[in-house]
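**Q** sharing a sequence plus its predicted fold:
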Amino acid sequence: MGISATDISQRIVEAVLAQKLAPGARLGEQQLAMLFDCSRTIVREALTRLAARGIVTVSARRGWYLIAPSPDEVREAFEARRVIELGLIRGQPQLPPEAVTRLKQHLQQEQAALRGDDVGTRSFLLGDFHVCLAECLGNSLLADTLRDFTARTTLIAMRYQSSHDAALSCQDHVAIVAALAAGDSTRAEALMAEHLSSVQAALRLPADDDPLQQLREALAPLPTSPSVESADPAYLGALL
């Protein structure tokens, strides 16, 4: 049985969560059809679904692209995540043992990824924690919605050069699960609110009064480098 549109859209979302596809990346129908050994019709169906989910955009003349969120869209995405995730946790009774076990296993995977050098796996697991949490709280529909919003947040973090520490995200996740395991949904909700706020605060969004700030920073002159004649051997070694 060949690959389906659902399989392709899932692979694209997973690649986004692993930071393997950048915001604004072009998704050519012909290239994807060759890659997945399927028809362009199936690829177009997958991309159409992703467009409806707000992850892909299409231009009649240019083709399909991953979204490159604007500052306003960044704020909207985080507001939506707060509504969903805090609402899921609010008033939640103590989690059943099997849910706690699953969440702790996920945390162990996060911690193992942090000790390794696979940035893609680390990024995927940190984002997938929120999907896993929604599933453990018993809402698979919102888990699917959160998967899409988490993919958007990943693209946001890449575009706006997030300085948030992955280890701190994992620590936040550990604290949230501990609160839920103890039946303290009020504390878990507060911890989730702090976590989302810290992730958002780490973004380098352009100032509202300077729409050219991002371009201005990118095109600023580079710091003066030492000349080759005056450079020490260590510097020359770094260049080679």
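**A** Okay, I see it.

**Q** CA only for contacts and neighbour counts going forward, please
**A** Will do.

**Q** and the residue nearest the centre of the chain, how far from Val199?
**A** By CA atoms, centre = their mean, the chain has its centre lying nearest to Thr154, at 2.2 Å. Taken as CA to CA, to the nearest Å, the spacing of Thr154 relative to Val199 amounts to 11 Å.

**Q** what does Ser4 give?
**A** For Ser4 relative to Val199 (CA to CA), the value is 34 Å.

**Q** this is the comparison structure:
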Amino acid sequence: MARPPRSPALSAPADASDAPADAASRHPDAIADLIVDAILAGRLSPGQRLGEQSLADLFGVSRTLVREALGRLSARGMVEVNARRGWYVVQPSRDEARDAFTARLAIETGLVRTLAAPLDAPALARLERHVADERAAIARGDPGERSYLLGEFHVCLAECSGHALLAEILKDLTARTTLIATLYQSTHDASRSCDEHAEIVAALRAGDHARAEACVRAHIGEVADHLQDGAGRDPLDTLRSALLPAPRAAAARPRRRLFSSLLPASTEAAAAPAPAPRRPTEES
């Protein structure tokens, strides 16, 4: 399936004037693909709501077509629907994160391992151009384009290897791992990812498929390993750190009484009740 041109429309306000003018981009498949592209570029985050009417206004289509596009994305595991919340981008769990990287590892290493012959010159030139585009986006400090290109490299590799179906599968898997990296705070450096892509292409140009497979395995493993162990974090941690003072800080700073500081000291003392006289006890 031919991909429509990427559009920044999903990051813009839902205004009919921003809707893509091309009729092809208003097809449910094209709308679905633009949403996946926005996920790859980091413009849509895990759990983000996708309002049917907002998307209909944005693309200049009916809600029926939007619903059809979202239904296709749901079948691809990219969005979910909830009776109360409506449609929203998936939030992969810890187990789903592990499964997504395992699936990518199996597909991408197998793809390189089963290459019957060295890639032809146009395919190699396309991969090298893609890596050059990654470097340019990193140098410009363009996080959206950088994120998109780093993820799209793996789709490009499948296409250059002559596997159109695997390219479609990898696009969805790569988008899911982009969401995973967002959720679990991947610290894998973009420049390092780009360098690893360059190593894969260099091995393919040399016709060394075994080395290319090893590079793919190491690259995907590195990205997975750099997901911080925040997946099992207590969801109350953010609120706790914002609302509850650290014990040491609380002990060091006395709690300020409300209102009483507004009164003169003499008035406060006068307003305070006198201590009750102490009764004698048997012990005294």
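**A** Ah, there it is. Only a predicted model underlies this, so the values are computations on that prediction, with no experimental measurement involved.

**Q** fetch the TM-score of the aligned pair.
**A** Overlay of the two chains. TM-score (TM-score structural alignment, normalised by the length of structure 1): 0.87; 221 aligned residues with a CA RMSD of 1.7 Å.

**Q** that older thread, which residues touch the residue nearest to the centre of structure 1?
**A** Val16, Leu17, Gln19, Gly127 (CA atoms under 8 Å, 6 or more residues apart in numbering).

**Q** got TSV for those, with neighbour count and distance to Asp172 of structure 1 too?
**A** Formatted as TSV, these follow (neighbours: other CA atoms under 10 Å; distance: CA to CA, whole Å):
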residue	neighbour count	distance to Asp172 of structure 1
Val16	25	22
Leu17	27	19
Gln19	21	21
Gly127	21	12
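
**Q** and these, which is closest to Ser39 of structure 1?
**A** Proximity of the contacts of Thr154 of structure 1 to Ser39 of structure 1 (CA to CA) peaks at Val16, which lies at 22.7 Å.

**Q** which residues of structure 2 does the helix or strand that the closest one is a member of align to?
**A** Using DSSP states H and E, Val16 of structure 1 sits in helix 5-17. Taken onto structure 2 by TM-score structural alignment, helix 5-17 of structure 1 occupies residues 28-40 there.

**Q** how close does that stretch sit to structure 1?
**A** Aligned to structure 1 and superposed, stretch 28-40 of structure 2 gives a mean residue distance of 0.9 Å (mean CA distance after the TM-score superposition for structure 1).

**Q** helices or strands next to the helix holding Val16 of structure 1 in the packing?
**A** Helices and strands touching helix 5-17 of structure 1, by 3 or more CA pairs under 8 Å, 6 or more residues apart in numbering; DSSP states H and E, are helix 40-52, helix 119-136, helix 140-159.

**Q** need the residues that contact stretch 94-110 of structure 1.
**A** If you take CA under 8 Å, 6+ apart as the criterion, stretch 94-110 of structure 1 is touched by 122, 125-126, 129, 132-133, 136-137, 170, 173-174, 177, 180-185.

**Q** for the counterpart of Asp237 of structure 2 in structure 1, give its distance to Ala202 of structure 1.
**A** Residue correspondence to structure 1 (TM-score structural alignment): Asp237 of structure 2 is matched to Arg216. When distance is defined by CA to CA, Arg216 of structure 1 is 19 Å away from Ala202 of structure 1.

**Q** and those two? which has more neighbours close in?
**A** Neighbour count, other CA atoms under 10 Å: between Arg216 of structure 1 and Ala202, Ala202 has more, with 15 against 12.

**Q** list the contacts for the aligned residue in structure 2 for that one?
**A** Aligned counterpart of Ala202 of structure 1 in structure 2: His226 (TM-score structural alignment). By CA under 8 Å, 6+ apart, the contact list for His226 of structure 2 reads Ser186, Thr187, His188.

**Q** buried ones among those?
**A** With burial judged by 16 or more other CA atoms under 10 Å, the buried subset of these is Ser186, His188.

**Q** how about the contacts of His226 of structure 2 in JSON lines, adding distance to Gly71 of structure 2 and secondary structure?
**A** Formatted as JSON lines, these follow (distance: CA to CA, whole Å; DSSP: H, G, I helix; E, B strand; the rest coil):
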{"residue": "Ser186", "distance to Gly71 of structure 2": "29", "secondary structure": "coil"}
{"residue": "Thr187", "distance to Gly71 of structure 2": "33", "secondary structure": "coil"}
{"residue": "His188", "distance to Gly71 of structure 2": "33", "secondary structure": "coil"}
